[in-house]
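S.K.: coords please:
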Amino acid sequence: MTAPVAPGAATGDPATVLLLPGWQNSGPTHWQSRWEALHGDRRVDQHDWMRPLRGDWSMRLEEEVLAAPGPVVLVAHSLGCILVAAWAAHSRHTQRVRAALLVAPGDLERDDLRQAIPGWAPIVRQRLPFPSLLIAANDDPYCAAPRARQLAQDWGARFVDAGARGHLNGDSGLGDWPEGRGWLAELLKD
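M.R.: Down below sits the predicted model:
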């Protein structure tokens, strides 16, 4: 089986699209699961979706980045976005990442989320060493819009306000989310 190819990859080596779901994984109606089925993107499976440990999750991402036959594109949702920042701060293999699409980061420094998902605060805030685009809704229950904008700024990511769409997950009614796929293709043209 050939590696999934990122859209817009015709201008260079094909890139493997790695899907990074958040806490509790992405269910069948989530756009990440639909992209996996439609486009052949590869989900980074974690050992424990219910009790995520930052070190374990980072190691799994490192393994997948190194296992890819060429460059990778990271497509993260929620806790997956926080994972990208944590991983990038410690990995010596960030040059293998062509770009990252960061969708609906969770604010793990908020008291309720910090208690539900311990060990992830403080959020790593250093600039990402690869091009990135952060997409967030202005009514996300897990991250206030100004906070999402600040994370984008800290990470050096371009910011897109997706409007009133909640957590941009299966409950948001995005279906196959062609708009998100379009943003990914745009990101890869840069």
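
S.K.: going forward, measure contacts and count neighbours with C-alpha atoms only.
M.R.: Noted.

S.K.: Check which helix or strand Val17 maps to.
M.R.: Per DSSP states H and E, Val17 falls inside strand 16-20.

S.K.: Tell me the first helix or strand C-terminal of that strand.
M.R.: Strand 16-20 is succeeded, C-terminally, by helix 31-39 (DSSP H and E).

S.K.: What is the subsequent helix or strand relative to that next one?
M.R.: strand 42-43.

S.K.: can you count the residues close to the closest residue to Leu20 other than its chain neighbours?
M.R.: Nearest non-adjacent residue to Leu20, counting by C-alpha to C-alpha, 6 or more residues apart in numbering: Ala76, 4.5 Å away. Applying other C-alpha atoms under 10 Å, we find 25 residues neighbouring Ala76.

S.K.: Over to Ile135. Which of the three states is it?
M.R.: Using DSSP: H, G, I helix; E, B strand; the rest coil, the secondary structure recorded for Ile135 is strand.

S.K.: Who are the packing partners of the strand holding Val17?
M.R.: On a contact count with 3 or more C-alpha pairs under 8 Å, 6 or more residues apart in numbering; DSSP states H and E, strand 16-20 meets strand 42-43, strand 72-77.

S.K.: In this protein, where's the longest helix?
M.R.: helix 54-67 (DSSP state H).

S.K.: Which positions within it qualify as buried?
M.R.: 54, 57-58, 60-62, 64-65 (16 or more other C-alpha atoms under 10 Å).

S.K.: Just want the angle from that helix to strand 16-20.
M.R.: 170 degrees (axes from the mean of the first three to the mean of the last three C-alpha atoms, to 10 degrees).

S.K.: list the helices and strands the helix or strand hosting Ala148 packs on?
M.R.: According to DSSP H and E, Ala148 maps onto helix 145-155. The contact analysis (3+ C-alpha pairs under 8 Å, 6+ apart) places helix 145-155 against strand 132-136, strand 158-161.

S.K.: Proceed likewise with the subsequent sequence, for comparison:
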Amino acid sequence: MLSVAAAGHSLDIRLEGAVSLFVGEHFPVDVAVTSADGDVTVAELIATGPAVVAFHRLWCPFCQQAARDLEQAGEQLAAAGARVAIVYRDDIDTVCTSCAERGLTADCFSDPLQELERATELERFSLGRYAMFSPMRLIRVLRSGSRAGKVTSDVLQGRGTFVVDRDGRIVYAHHAVTAADIPPIDDILAAVRAVAGGAGA
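M.R.: The predicted model follows:
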């Protein structure tokens, strides 16, 4: 599922039964997640610019690819004044260790009670759609450095990526419909630059 606003227009494609937040809606900025230094709210992340908030699973090879995409675009996102926050269900020590091992410089957070995840109304994967992707996509992400780890959360735990502007408004939303459904990094960059006034373009 994809929802994106560009040049004053909004494209909103929802699957039947979807309840996740979409473009134009307010992100739950006051819900705290845990960092290595303590609790942080999204409101703090967007205090100086937009934020990319991505809900990932540590053990998922496609999530690892999505994190690498964000890492590779890190300089461009930073040039536009954006913070990148990747949120996991695992405890913060496990999250920090994994992110350090993978060389991620993005802010990695723990949401073990799924408070932010629930507030975002992130939709779980449909059992029928979860594995509807070409096996070649899995082979490609494994070859590019992903690892299929031990499942540490609900297999059907949803994955979503949001760009949130300084007012807490969602300007880009991507809701994965299969395990391999990764948001295009160019779309994320475009959304960030649009609300940053073209900085970093």
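
S.K.: Superposed, what's their TM-score?
M.R.: Scored against TM-score structural alignment, normalised by the length of the first structure, the superposed chains reach a TM-score of 0.29; 99 aligned residues with a C-alpha RMSD of 5.7 Å.

S.K.: rewinding a little: buried residues of the helix holding Ala148 of the first structure, list them for me.
M.R.: 145, 148-149, 151-153, 155.

S.K.: From the residues you listed, pick the one nearest Leu18 of the first structure.
M.R.: Distance to Leu18 of the first structure, by C-alpha to C-alpha, is smallest for Trp155 among the buried residues of helix 145-155 of the first structure, at 19.1 Å.

S.K.: Next one: the closest one from Trp183 of the first structure, what distance?
M.R.: Applying C-alpha to C-alpha, to the nearest Å, the value for Trp155 of the first structure to Trp183 of the first structure is 18 Å.

S.K.: ok, now Asp111 of the first structure?
M.R.: In terms of C-alpha to C-alpha, Asp111 of the first structure sits 32 Å off from Trp183 of the first structure.

S.K.: Name the residue in these two with the higher neighbour count.
M.R.: Trp183 (16 against 11).

S.K.: mind checking which helix or strand that one is in?
M.R.: In this structure, Trp183 of the first structure sits in helix 178-189 according to DSSP H and E.

S.K.: got the angle for that helix vs helix 31-39?
M.R.: Using the same axes, to 10 degrees: helix 178-189 of the first structure against helix 31-39 is 70 degrees.

S.K.: helices and strands around helix 178-189 of the first structure, which ones?
M.R.: Using 3+ C-alpha pairs under 8 Å, 6+ apart, helix 178-189 of the first structure sits against strand 97-103.

S.K.: do that again at 7 Å, thanks
M.R.: If you count contacts as 3 or more C-alpha pairs under 7 Å, 6 or more residues apart in numbering; DSSP states H and E, helix 178-189 of the first structure packs onto no helix or strand.

S.K.: Name the residues of it that come out as buried.
M.R.: Those would be 180-181, 183-185, 187-188, for helix 178-189 of the first structure by 16+ other C-alpha under 10 Å.

S.K.: Would you mind giving the residues you listed as JSON lines with distance to Arg43 of the first structure added?
M.R.: Output for these, formatted as JSON lines (distance: C-alpha to C-alpha, whole Å):
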{"residue": "Gly180", "distance to Arg43 of the first structure": "17"}
{"residue": "Arg181", "distance to Arg43 of the first structure": "16"}
{"residue": "Trp183", "distance to Arg43 of the first structure": "19"}
{"residue": "Leu184", "distance to Arg43 of the first structure": "16"}
{"residue": "Ala185", "distance to Arg43 of the first structure": "19"}
{"residue": "Leu187", "distance to Arg43 of the first structure": "20"}
{"residue": "Leu188", "distance to Arg43 of the first structure": "19"}
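
S.K.: Was I right to think Arg42 of the first structure contacts Gln32?
M.R.: No. Using C-alpha atoms under 7 Å, Arg42 of the first structure and Gln32 do not qualify as a contacting pair, with a distance of 9.6 Å.

S.K.: Those two: which has the busier surroundings?
M.R.: Gln32 (27 against 21).

S.K.: any chance you could map the strands in the second structure?
M.R.: 2-6, 9-13, 32-35, 38-41, 51-55, 83-88, 107-110, 160-164, 170-175 (DSSP state E).

S.K.: would you turn the ones you listed into a markdown table with distance to Leu189 of the second structure and mean neighbour count?
M.R.: Listed next are these as a markdown table, based on distance: least, C-alpha to C-alpha, whole Å; neighbours: other C-alpha atoms under 10 Å:
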| stretch | distance to Leu189 of the second structure | mean neighbour count |
| --- | --- | --- |
| strand 2-6 | 12 | 19 |
| strand 9-13 | 17 | 12 |
| strand 32-35 | 24 | 20 |
| strand 38-41 | 22 | 14 |
| strand 51-55 | 10 | 24 |
| strand 83-88 | 11 | 23 |
| strand 107-110 | 17 | 22 |
| strand 160-164 | 9 | 27 |
| strand 170-175 | 10 | 26 |
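
S.K.: Now render the ones you listed as a markdown table, adding distance to Val192 of the second structure.
M.R.: Formatted as a markdown table, the strands of the second structure follow (distance: least, C-alpha to C-alpha, whole Å):
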| stretch | distance to Val192 of the second structure |
| --- | --- |
| strand 2-6 | 11 |
| strand 9-13 | 15 |
| strand 32-35 | 22 |
| strand 38-41 | 19 |
| strand 51-55 | 8 |
| strand 83-88 | 10 |
| strand 107-110 | 17 |
| strand 160-164 | 7 |
| strand 170-175 | 8 |
